[in-house]
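Q: requesting a structural model of the entry that follows:
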Amino acid sequence: MTTFGRELRRLMVERGVGVRALSRRVPCNPGYLSKLRQDQQTPSDAMARRLEAALDAEGSLVPLTEPSSARRRGERPVDLFGVDLPDVNGRPVDAAYVESIRETSQALVRLDTVHGGNDVLPLALRAFRVANRKLGSGAYERPIERDLIAATGEIAEVAAWLAFDADRQEVSRQVIHEALMLSRAAGDRDMELFELTHMAMQSVHLHRPAEAVRLTADVVDGRRPSPRVTALFDIRRGRALAQLGDKRRALDALGRARATLKDGITAADSPWTWWITDAEVLWHTGMAHAELGEWGAAVPLLRETADRRAAYQRARYNDLVHLLNALVHVADWREAEPVLGEVAAQVGEVGSTRTANLLARTVGRIARTDAPSTVAAISDEVQRRLHQDLSRQASPRLL
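A: So this is what the prediction gives:
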C-alpha cells in the first residue's frame, strides 16, 4: 500500500527536490517535512495540497492523508483557527502543532487579502495568545522549541499587520515588538526583517519619519539583505524622506526599489516577499508626491495603481480612496465623481478601518468645499453609510 510518506519521497526524488528546498517552496519547517516523509506525522489536507502544488503533482498526495488514521493513533486534533484545541492525553505540543500555527498564519493572510483586517484581527490575536501561552508555560517537546518560537513570532507579525489595518495602532505596536523579540530569539532573520519593515511602515503612517529612517538606515546603508527585502526597506525609507521634505532622496529610494523589482523573485528572496510588486512601489511613489504636497503628480500614479489592481477588491478599494483624496485636494470634480461612486458602492464590504477613516476625512473635506451638487450628494451618502458601518462595529478590548 502506498503511504503518504512513500509517495512524497517518490515525488521529491522524481523532481530532484531536497527537504530544505521543498520546505522553502511550501513553506514549512524542514523538520516537520522530514517527519512527513517518514510517515511519522499525518499532514492536514491543506498541507498536502500545498505540497502537491510545490511538486506540481495535483491529486497525488491529498487522497493519502487518511485523517482517520491520525485519530486512531491519538494525535492532537488541529483545525484552521483552533490552535488552542485541548491536547489529547495532555501531551506537550509537537511539530504538528507548530505546523498548525503556520497554516493558521497563512489562512489569516488569505482572509485579510479578501476581507480586510477588522473581522480577522480577533482570530489572529486569539491564535497568537494561545501559541504564546504554550511557549511561556513550556508545554512543548524540547526539540521543537526553536520552531515554536519562530512560528509564534510569525503569527504575531500577522496579528500586528491586521491590527494596523484595523487602525488599532497601539495594539499593532505592542504585538510587533513581541513578534520581533520572538523572531530574534528563534534566529529567524527573515521574519525579523519583515517585522522591522512593519515598524517602519507604522512609523510612516503615524507621521514619525525620523523614526522610520532610523529603522531602515542600518539595513539599507549597512549589511544588505536579499534584493526584494532591500527594495521594501527602500520603499519605507522613501516614504519617510518624503515626509521630511527630502524629495530627491525620497524619489531616488523609490526608484531603486522599482528597478530592483524588475528582476523578479530569485532564490535568495524571502518567501514573504511575494506581495511586493511594481504596483506597490507605484502606489508609494504617488503617496510620496502627496506627502511632498505635489497632489497633481500623485493623481496619475494612484490612478494607475488602482487600475493595475482592479482584480483585487480589497487593494483596489484602498487605492481608490487614496486616489479620491488626491483628486479632492486638486479639486478635480469631473474625475472625482466616478471614483466616489465606485467607492460608495463598496463601503462596508472591505473591513479596513484604516481606509474607512481616510474616506471619512475625505468626504468631510468635500463637505467643506464648493463641490458640484452631484459630488456633494454622493459624498453625503458615503458619509451616511460610513456612519452606519462604524456604528455596527463593536470596539472590544483586544489585548
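
Q: make it CA atoms for all contacts and neighbour counts henceforth
A: Fine.

Q: where along the stretch 151-300 of the chain do the helices fall?
A: With DSSP state H, counting those that start in this stretch as the criterion, the stretch 151-300 of the chain has helices at 169-186, 189-205, 209-221, 227-243, 247-261, 278-291, 295-308.

Q: to compare with the earlier structure, here is another sequence to fold:
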Amino acid sequence: MTFGAKALELMEARGVSMRALARRVPIDPGHLSRVLKDVKPASADLARRLDEELDADGALVELVDERLAQATENGLQVDPAVLDRVTDMLAATRRLEDVSSAATVLPTVREYLSMVTRFATMARPSVRPAAVGLVSELHQYAGWLHVPMRRWSAAERLLDRATVLGMEANDPQRTTTALSFAAYTAMRQGHTRKAAALSEAARRDTSVHPGLRTYVAYQAAEILAGDDRNAAYKLLSEAERMVNRLDPTELTEHTYWYTPAFFRGTHAFVLAKLGERERAKEVMAESLANLPDEWRTSEWAERRRAFLAA
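A: Below is the predicted model:
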C-alpha cells in the first residue's frame, strides 16, 4: 500500500477530514492533498506528524520514501531506486485510470512529469539516460490521456516529444510505444497517410516486448484496411499468431493490458474496417465479456462498447 493510500484509509477510520488534518499538523492543504494522492512524496518529518495525528502506531513512518523526498528537493540525489519508485507510482496511476478516467489521472501525471523532468535535468550523467527514458514515458502517457478528450494538438505535441526523448535515452520500448500512440492519434483523426508512416516506423524495431509488437501489427492492419485489403488480412493473420504465442508470465505492470481479451477487441476493429461488420461485432462481444470487470467499464473501453452498441 502506498503512503497516500494508507493515510487516507486511516483518515476515514478516524473520521478526520483533509482540512482538519492540515490544520492540526499544520501544513498547507494543497501540499497535503498532493501527498495523499502520492503525487508529492512525504518527508520523514511529515510522516511522523501524520502518524501521530492519525494514531497510526508507526505505520506511516514505515511507508515513507525518504530518498524520493530528498530527490524532489535535490535532483543530485536521484539514483535508479528513486526512478523505480516513480515508475511504481506511475503503474498504480495506470490502474487507477482503469477504474476512473483520463481526466481524473491527468493532473497526477502532469505532477510526475514535472518532477521527473527536474530529475533528468539535475541528475548525474550515469543516471540521466534512465531519467530521460522515464520522462519519455510520462510524455507518452500524458499524450495518450488527451486522446479520449479529443485534445488532438496536445496529444500530438506530447507524443512527438516522447518519441524524441525515447530516442535520446536509446530506449526502443518507449520510442516504439510513442510512435504507435502517435499513429493511433493520427488514425482517430482520419489522417491515414500520417498514421501509416508512424505505424511503419513503430514496426521497425523487433527487440521490443512481444505484446507491443502484437499491438503494432494490429494497428498497421487497421490502418491498411481501407487501401490494401490483402496486406491488411496478412497482417491480421500475423497479429493473431503473435497473440497465440504471448506468454502471460511475461506481462509486467507496464504491459499488463496485452492480453488475448484486449487484442480480440483490436481484432474486431480491423474486421470492421475490412467490411466484416457482423463478425466484428461477435468478436467485440467476446472481447468485452472476457475483460476483467474494471476494464470492461473503463473509459478506454468506451470506444469498444460504443462499437458494439452501434
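
Q: which one of the helices of the stretch 151-300 of the first structure lies closest to A151 of the first structure?
A: Shortest distance between A151 of the first structure and the helices of the stretch 151-300 of the first structure, using C-alpha to C-alpha, is found for helix 169-186: 8.4 Å.

Q: state the span of the second structure onto which the closest one is aligned.
A: On the second structure, the counterpart of helix 169-186 of the first structure by TM-score structural alignment is residues 152-169.

Q: tell me the buried residues in that stretch?
A: By 16 or more other C-alpha atoms under 10 Å, the buried positions in stretch 152-169 of the second structure come out as 152, 154-156, 158-163, 165-167, 169.

Q: of the helices of the stretch 151-300 of the first structure, flag the one that's most buried.
A: Greatest average neighbour count among those goes to helix 227-243 (a mean of 27), per mean count of other C-alpha atoms under 10 Å.

Q: and that helix, what does it pack onto?
A: Contacts of helix 227-243 of the first structure with other secondary structure elements, assessed using 3 or more C-alpha pairs under 8 Å, 6 or more residues apart in numbering; DSSP states H and E, are made with helix 189-205, helix 209-221, helix 247-261, helix 278-291.

Q: now do that helix and helix 209-221, the angle between them.
A: Our comparison of helix 227-243 of the first structure with helix 209-221, counting by axes from the mean of the first three to the mean of the last three C-alpha atoms, to 10 degrees, yields an angle of 150 degrees.

Q: ok, back up a step: tell me the gap between the match of helix 169-186 of the first structure and the middle of its chain.
A: If you compare the mean C-alpha spot of stretch 152-169 of the second structure with that of the full chain, they lie 14 Å apart, counting by C-alpha atoms, centre = their mean, to the nearest Å.

Q: and stretch 252-269 of the first structure, how far apart are its ends?
A: The first and last residues of stretch 252-269 of the first structure sit 22 Å apart, counting by C-alpha to C-alpha, to the nearest Å.

Q: ditto for stretch 319-338 of the first structure
A: 14 Å.

Q: what's the counterpart of T93 of the second structure in the first structure?
A: Taking TM-score structural alignment for the superposition, T93 of the second structure sits opposite L108 in the first structure.

Q: got it, and L246 of the second structure?
A: The alignment partner of L246 of the second structure in the first structure, by TM-score structural alignment, is G264.

Q: what's the answer for G265 of the second structure, then?
A: Looking across to the first structure (by TM-score structural alignment), G265 of the second structure lines up with W283.

Q: what sits against its match?
A: For W283 of the first structure, the residues meeting the contact criterion (C-alpha atoms under 8 Å, 6 or more residues apart in numbering) are 301-302, 305, 319.

Q: again, 7 Å this time
A: Listed by C-alpha atoms under 7 Å, 6 or more residues apart in numbering, the contact set of W283 of the first structure reads 301-302, 305.

Q: how close does D65 of the second structure sit to H139 of the second structure?
A: Taking C-alpha to C-alpha as the measure, D65 of the second structure and H139 of the second structure are separated by 24 Å.

Q: what does E9 of the second structure give?
A: Relative to H139 of the second structure, and taking C-alpha to C-alpha, E9 of the second structure is found at 31 Å.

Q: more neighbours: those two, which one.
A: Between E9 of the second structure and H139, counting by other C-alpha atoms under 10 Å, H139 is the more crowded of the two (26 against 12).

Q: identify the residue nearest the residue mapped onto the more buried one from the first structure in space, chain neighbours excluded?
A: H139 of the second structure maps onto A156 of the first structure when the alignment is built from TM-score structural alignment. Nearest residue to A156 of the first structure in three dimensions, chain neighbours excluded: A179, at 5.1 Å (C-alpha to C-alpha, 6 or more residues apart in numbering).

Q: is it true that that neighbour touches G153?
A: Yes. In this structure, A179 of the first structure sits in contact with G153. The criterion is C-alpha atoms under 7 Å, and the distance is 4.4 Å.

Q: now the helices of the stretch 151-300 of the first structure as CSV including distance to P143 of the first structure?
A: Output for those, formatted as CSV (distance: least, C-alpha to C-alpha, whole Å):
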stretch, distance to P143 of the first structure
helix 169-186, 13
helix 189-205, 20
helix 209-221, 32
helix 227-243, 30
helix 247-261, 38
helix 278-291, 40
helix 295-308, 46
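
Q: next, count neighbours for F307 of the second structure.
A: Applying the criterion other C-alpha under 10 Å, we find 17 residues in the vicinity of F307 of the second structure.

Q: ok, and the closest non-adjacent residue to the counterpart of it in the first structure?
A: For F307 of the second structure, the aligned residue in the first structure is H322 (criterion: TM-score structural alignment). Distance criterion C-alpha to C-alpha, 6+ apart; nearest residue to H322 of the first structure, sequence neighbours excluded, is L302 at 7.2 Å.

Q: what lines up with the one you found in the second structure?
A: Structural alignment places L302 of the first structure opposite M284 in the second structure (criterion: TM-score structural alignment).

Q: next, find the distance separating its match from A310 of the second structure.
A: When C-alpha to C-alpha is the yardstick, M284 of the second structure and A310 of the second structure sit 12 Å from each other.

Q: same question, D84 of the second structure
A: Spatial separation of D84 of the second structure from A310 of the second structure under the definition C-alpha to C-alpha is 43 Å.

Q: compare these two (neighbour count), which wins?
A: Neighbours were counted for D84 of the second structure and for A310 using other C-alpha under 10 Å; D84 has more, 15 against 6.

Q: which ones are touching the more buried one?
A: Not one residue lies near D84 of the second structure by C-alpha under 7 Å, 6+ apart.

Q: which residue lines up with it in the first structure?
A: In the first structure, the residue equivalent to D84 of the second structure is E99, according to TM-score structural alignment.

Q: hmm, back to that, doesn't A268 make contact with the match of L302 of the first structure?
A: Yes. Applying C-alpha under 7 Å, one finds M284 of the second structure in contact with A268, separated by 5.5 Å.
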